[in-house]
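1. any chance you can model this:
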Amino acid sequence: MQIQITGLFGLIILIADIYALINVVQSRRTSTGAKVVWILAILFLPVAGFVAWLLFGPRDK
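-> Model (predicted):
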């Protein structure tokens, strides 16, 4: 049971990170340097990078 819960949590984090990466790459208001920083933060700190992107990331709307 523990392996299934851990695997599910990892899959959710992976999906959230892919969603964040796609949005960073497609962002029109963000400079190239800022995009690189966001991408590195999301890749190297998957949970913290995603949460930071949710709170402080660019808003295209």
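2. please count neighbours and contacts with C-alpha atoms only from this point.
-> Will do.
3. what's next to the longest helix anywhere in the chain, contact-wise?
-> If you go by DSSP state H, the chain has its longest helix at helix 2-26. Under the criterion C-alpha atoms under 8 Å, 6 or more residues apart in numbering, residues 30, 35, 38, 39, 42, 43, 46, 47, 50, 53 lie in contact with helix 2-26.
4. now the other sequence, so there's something to compare against:
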Amino acid sequence: MFGLGIIGLLIYAYTIYDVLTSNFGPGNEKIVWILVVIFLPLLGTLLWFLVGKRSARQY
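-> Below you'll find the predicted structure:
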């Protein structure tokens, strides 16, 4: 059980790092994504990898 918590924490930390290092166009998208990931950890992480990464790659 403890190992799953560490894996979850590592995935969460990687998500924050990935959002911070992604290229976004002009605007506040990066700030919005950081807030989503911080305040909704599980849902924010899933949304980032399903939706956010694609929108960040366009720029």
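5. to which residue of structure 1 is residue 32 of structure 2 aligned?
-> Aligning on TM-score structural alignment places residue 32 of structure 2 opposite residue 37 in structure 1.
6. how far apart are the host helix or strand of residue 34 of structure 1 and its match in structure 2?
-> If you go by DSSP states H and E, residue 34 of structure 1 is part of helix 32-44. Once fitted to structure 2, helix 32-44 of structure 1 is off its aligned match by 1.2 Å on average (mean C-alpha distance after the TM-score superposition for structure 1).
7. show me what that helix is packed against.
-> helix 2-26, helix 46-56 (3 or more C-alpha pairs under 8 Å, 6 or more residues apart in numbering; DSSP states H and E).
8. now the last one: which residue numbers in structure 2?
-> This points to helix 46-56 of structure 1. With TM-score structural alignment as the criterion, helix 46-56 of structure 1 aligns to 41-51.
9. buried residues in that stretch?
-> 41, 44, 45, 47, 48 (16 or more other C-alpha atoms under 10 Å).
10. now swap in stretch 12-20 of structure 1 and tell me
-> 16, 17, 18, 20.
11. go ahead and flag the most central residue of structure 2.
-> residue 15 (3.9 Å; C-alpha atoms, centre = their mean).
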